[in-house]
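Asker: this is a predicted model, with the sequence first.
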Amino acid sequence: MNEFVVTSLLIVALFVLLGSGVWIGLTLAGVAWIGMELFSSRPAGDAMALTIWGSASSWTLTALPLFVWMGEILFRTKLSESMFKGLAPWVNALPGRLLHTNILGSTIFAAVSGSSAATCATIGKMTIPELTRRGYPAEKIVGSLGGASTLGLLIPPSIIMIVYGVAAEVSIAKLFVAGVIPGILLAALFSGSLIVWALLNPGKVPSADAGMGFAEKVRESRHLIPVVLLIGSVIGAIYSGIATATEAAAIGVVGSLILSASQGSLNWQSFRDALLGATRLYCMIALILAGAAFLTLSMGYIGLPRHLAEWVGGLGLSPGMLLIALAVFYIVLGCFLDGISMIVLTMGVILPTVTAAGIDLIWFGIFIVIVVEMAQITPPVGFNLFVLQGMTRREITWIAVACLPYFFIMVLAVLLLYWFPGLVTWMPSKM
């Protein structure tokens, strides 16, 4: 049976299982079992057991539940309120004024969260009611928050970077460091778009709050000190080589517990909720990773990655055309799957093609993360859209339209990284 027929049958099986409501991790394992049992000579049973055990016992993955737990602890603190107090005086003079707190707040929280949904929910709890009360346009409040909160995937520590690093077998520490400059660039582009909009629509921006002197602004900035120290301890430990990504994650958990205790929000109930929340989320991710590992092994025995790589190689696509094709592919896939599922489902097939095209895997990891960010604000399965819908009670289509300008800003960011790859590769090369 030729590869096209086999691929078609497995894709049909995948969507039938997903459409019937089977969990994604079990779906991936089921499709892998079907493929190996029917189209290869290797017995599926022992291969599945060995592969799932190997993926579940990976030491590299230890960083993942720790960073998830850190984000859950901080989600229950007064961090967003403190950041708003510390940032508002500084952005009040910028065109767009307090809308920039969505961008800067999301950028800061992204550096201690690792999840775009958590970033969106945490920052939104504070900024949506506050900005609405002050009279800022609803579509700009929601759009800027939806776009900026995707930075939770790009600015380290990032859950999805850990997943990609394990799948692609590249250094997670280098991936983390590689995301810093693109994350700052994307945040600057988001803020720049707000400045342009405010200059073109001055009548839609509420009047500035009462001015503060420089000394008073500095005094208000004390609210930012705890989170800046936490970010510095995590990222600094990785960049300086003092700690691995896993050890830095442990530092982050301890720091977030100290921060939570200092703010008076750490008690038995919040500790228990954070631990259970992190456990539930990681178990879901671990099941997806285990199923994807088995699917990758199954595809290898069937020979699909090799044949796909040969087919794509035969098309004679330049690296640029290949990246455009992959970007479109992932954006379409993101209409139906979450980011982690997209990566673990496709890496076994895509990586041989990318490697053959001579594309740096660290750079490609950042490229994939930004494309997955686009999917976070793309209906019908844009996670950030669901979070915003829960907070605003607006229609999902209205929210998607509000976020649309930020989708195109991310497209611009991808183009800038393609034209200037050193924005991604410079910092990892110094490690």
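Answerer: Yep, it's here. Predicted model only: the values in this text are computed from it and were never measured.
Asker: C-alpha from now on. contacts and neighbour counts both.
Answerer: Fine.
Asker: host element of the residue sitting nearest the centre point of the chain?
Answerer: Nearest residue to the geometric centre of the chain (Cα atoms, centre = their mean): residue 153, 2.1 Å. For residue 153, the element it lies in under DSSP states H and E is helix 151-154.
Asker: put this next to the previous one:
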Amino acid sequence: MDILGIGAFLLILMLMLLSGGVWIAMTLAICGWVGQAFFTNTQPGLNLFSAFWESNASWELAALPLFIWMGEILFRTKLSEEMFTGLSPWLGKVPGRLFHTTILGCGIFGSVSGSSAATCATIAKVSLPELKKRGYNETITLGSLAAAGTLGILIPPSITMVVYAVAAEASIIRIFLAGFLPAAVLIGLFSGYIAWWSIRNKHLMPAPEAPVSFMEKLRLSKNLIPCALLIVFICWSLIAGWATATECAAYGVVGALILAIASRSLTWKNFTEGLMGSARTSCMIMFILAGAAFLTKTMAFTGIPRELAEWVNAMQLSPYALIGCLVIVYLVLGTALDGISMIVLTAAVVMPMVQKAGFDLIWFGIFVILLVEIAEVTPPVGFNLFVLQNMTGKDSTLIAKAAIPFFVCMVICIILITVFPQIVTILPDTLMGAAK
């Protein structure tokens, strides 16, 4: 069996296991084991242990359970309810109203965590119960969370961006700056769709809340101040270089606990429940990451990513035809690999192809990161779909269908930055040029 045949076999095996109800992490690990045991000369047992250890023994990954715990604290005390109470009067006349809080929340939190999984899990924990209680459509909420959760890897700082910059030998600062405008475009597309949907489906929206005076809005907004200050402090600590992402996550937990104590809504019961909830969610995500890491090793040993890239290179395509083929290749790889693994395993072959075709490597970095985002919500194996499935108990097919309109928004964003590459390059060129 040739290499691409092996890849197709492993993909079919994965889909069969998932459709049979096998745990996601176990499915990934089983596919990795089969690939190594039958198609390589390596020892799958040793690689399994090393993959599970390497994927979780990470200082950066320590931020994940901390950010999730912060979300649990906000969710189990009055703080999340107070945030929505403060936002509600100001969004009363905006089409979509509180639906936009999921998009804005993911955008803000993504800039802090740098992790798609942490962003999706944390904002879901806070917003899903509140929006459901207020009568908002659950399908749109789930779809927006699945897609907007991916903003964690597009808005700096992002571990995926750092890995790409190292692989491409590009400036980390330039790749960070390049991510801001595409992220703003994507947030605008998500919010635009929500506004359009709410206008078209007024009968599915909750009844408008009673109008309040300007002074009353200001009075209610005091509920926003504590959490807003916490978020601003975390963001500023990271941007100013005072703390790493993991340290910022720890500050977030401490800050959330202080606010909960100050509001007298923290009890021993909700403290322990929040701790156990964050442990369960973190273990679920880390178990999936471990399975994905083992499958990534299998991909590396079999040479599937390199074979795909070399196959595209051999076709001698025009620049835009090359980009079209790379879209397909990365989306196929995204069904089995995380974004960092996709970049690392294909960089040696893809980067020279892209440069030869005349594309800017900074632009291509944002292009690849957007493809990684799309892969994370591509059914049936998008990572964010798994996170929401495990958090809500909903069927992954339902969540995947809910995410389709937002998936289309992400495709539109890819098209926009391809047709107008200045969206990506203007900020780093302008600011870095001014710095010189």
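Answerer: Okay, I see it. Everything numeric in this text was worked out from a predicted model, so none of it was measured.
Asker: thinking again about what came up before, where does the helix holding residue 153 of structure 1 end up in structure 2?
Answerer: With TM-score structural alignment applied, helix 151-154 of structure 1 matches the range 148-151 in structure 2.
Asker: may I see the buried residues of that stretch?
Answerer: Of the residues in stretch 148-151 of structure 2, 148, 149, 150, 151 count as buried by neighbour count, 16 or more other Cα atoms under 10 Å.
Asker: for whichever helix in structure 1 runs longest, name the packing helices and strands.
Answerer: In structure 1, assigned by DSSP state H, the helix with the most residues is helix 268-302. The contact analysis (3 or more Cα pairs under 8 Å, 6 or more residues apart in numbering; DSSP states H and E) places helix 268-302 of structure 1 against helix 24-39, helix 44-56, helix 63-75, helix 339-356.
Asker: hey, what's the angle from whatever helix or strand comes next after the longest one to helix 339-356? Just curious.
Answerer: Going back to what we said before, that points to helix 339-356 of structure 1. Once the chain leaves helix 339-356 of structure 1, the next helix or strand it forms, by DSSP H and E, is helix 361-376. If you take axes from the mean of the first three to the mean of the last three Cα atoms, to 10 degrees, helix 361-376 of structure 1 sits at 140 degrees to helix 339-356.
Asker: residue 331 is in contact with residue 371 of structure 1, correct?
Answerer: Yes. If you go by Cα atoms under 8 Å, residue 371 of structure 1 and residue 331 touch, sitting 6.7 Å apart.
Asker: who has more neighbours out of those two?
Answerer: residue 371 (23 against 19; other Cα atoms under 10 Å).
Asker: show me what that one aligns to in structure 2.
Answerer: Using TM-score structural alignment, residue 371 of structure 1 lines up with residue 374 in structure 2.
Asker: follow-up on the earlier one: what's the helix holding residue 153 of structure 1 in contact with?
Answerer: 106-107, 109-111, 113-119, 158-161, 179-180, 182-183, 187, 366, 369-370, 373 (Cα atoms under 8 Å, 6 or more residues apart in numbering).
Asker: same question, stretch 355-366 of structure 1
Answerer: Contacts for stretch 355-366 of structure 1 (Cα under 8 Å, 6+ apart): 154, 161, 164-165, 168, 170, 174-175, 178-179, 309, 313, 318-319, 354, 421, 424-425.
Asker: same question, stretch 33-52 of structure 2
Answerer: 6, 10, 29, 290, 291, 293, 294, 295, 297, 298, 301, 302.
Asker: just give me the neighbour total for the last one.
Answerer: Spelled out, it's residue 302 of structure 2. Count around residue 302 of structure 2 with other Cα under 10 Å applied: 21.
Asker: then residue 64 of structure 1?
Answerer: 25.
Asker: show the contacting residues for it.
Answerer: Counted by Cα under 8 Å, 6+ apart, residue 64 of structure 1 has contacts 159, 162, 246, 282.
Asker: now go through the residues you listed and say which are in helices.
Answerer: Of those, the ones assigned to helices by DSSP H are 159, 162, 246, 282.
Asker: can you list the buried residues in stretch 304-312 of structure 1?
Answerer: Buried positions in stretch 304-312 of structure 1, judged by neighbour count with 16+ other Cα under 10 Å: 304, 305, 306, 308, 309, 312.
Asker: related to what we said a few turns ago, would you mind checking the contacts of stretch 355-366 of structure 1 for buried ones?
Answerer: Of the contacts of stretch 355-366 of structure 1, these count as buried by 16+ other Cα under 10 Å: 154, 161, 164-165, 168, 174-175, 178-179, 309, 313, 354, 424-425.
Asker: list the helices and strands the helix or strand harbouring residue 111 of structure 2 packs on?
Answerer: Using DSSP H and E, residue 111 of structure 2 falls within helix 100-113. Counting contacts by 3+ Cα pairs under 8 Å, 6+ apart, helix 100-113 of structure 2 is packed against helix 63-76, helix 116-133, helix 138-148, helix 180-200, helix 224-239, helix 245-262.
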